[in-house]
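In: okay, here's the prediction I keep looking at, along with the sequence it came from:
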Amino acid sequence: MLNISQSPLEKRFRALVGASSKKFAGIVRARHVLNALNKNDQDTADYLSAFYDQAHFIKDFKKFSSMTPEHYLKMLRQRQK
């Protein structure tokens, strides 16, 4: 459809965005989760919908926020008091 093979497309994406498409997708998913948590939208099914399983979700969450989802929620609750 784009008349370009995967490798050159990935190189162009990386040059424009500064990250691979896989890493960029992970950042978008992580931001979605953090925004939902910050809005007190705690529907776990919504958070996990973009992830293969709970372990994958926790691993990615820790990679982008430097803490577990449980620790992040505790921190949010303390701020709201």
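Out: Here it is on my side, so go on. Residues are numbered from 1 along each chain as shown.
In: only C-alpha atoms for contact and neighbour calcs from this point on.
Out: Fine.
In: what sits up against the lengthiest helix in the chain?
Out: Longest helix in the chain, counting residues (DSSP state H): helix 21-38. Identification of contacts with helix 21-38 by Cα atoms under 8 Å, 6 or more residues apart in numbering yields 10, 13-14, 42, 47, 50, 60-61, 64, 73, 76.
In: do the same with stretch 65-78
Out: So stretch 65-78 is contacted by 37-38, 58, 61-62 (Cα under 8 Å, 6+ apart).
In: are any of those buried, and which?
Out: Neighbour-count burial (16 or more other Cα atoms under 10 Å) is assigned, among these, to 37, 58, 61.
In: try it against this one:
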Amino acid sequence: HLTGLNMVGLKRRGFSRDDIHELRKAYRLLFAEEGTMAERLEDVSATFKDHPTVMDIVNFIQIDSARAVCQPKVERAA
């Protein structure tokens, strides 16, 4: 399961604070519980169309829609 973005790796690779902030927003939208993955991809694509790094992620997922995408672990209330 996914646990979030690799913040240390992003910082080491020289991503700006603004880029990291946008990636976090896109991650939250992409892996929200509402809607299907296709709907969320469409929303993220429309919202971040001018952000090349986010669009790289969207395009990677869309290239082979038959490929499974790892999902974050869902915490359930006991």
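Out: Perfect, thanks for sending it. Fair warning: this is a prediction, and the values are worked out from it, not measured in the lab.
In: would you pull the TM-score for this pair?
Out: The TM-score (TM-score structural alignment, normalised by the length of the second structure) is 0.37; 51 aligned residues with a Cα RMSD of 3.8 Å.
In: quick revisit: got CSV for the contacts of helix 21-38 of the first structure, with secondary structure and distance to Ala25 of the first structure too?
Out: Shown next, in CSV, are the contacts of helix 21-38 of the first structure (DSSP: H, G, I helix; E, B strand; the rest coil; distance: Cα to Cα, whole Å):
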residue, secondary structure, distance to Ala25 of the first structure
Glu10, helix, 13
Phe13, helix, 12
Arg14, helix, 12
Gln42, coil, 21
Tyr47, helix, 14
Ala50, coil, 10
Asp60, helix, 11
Phe61, helix, 13
Phe64, helix, 12
Leu73, helix, 23
Leu76, helix, 25
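In: quick one: those as CSV, columns for distance to His32 of the first structure too.
Out: Below are these laid out as CSV (distance: Cα to Cα, whole Å):
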residue, distance to His32 of the first structure
Glu10, 23
Phe13, 21
Arg14, 21
Gln42, 12
Tyr47, 8
Ala50, 10
Asp60, 12
Phe61, 11
Phe64, 12
Leu73, 15
Leu76, 16
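In: and for Ala15 of the first structure, the neighbour number?
Out: Ala15 of the first structure has 11 neighbours, counted by other Cα atoms under 10 Å.
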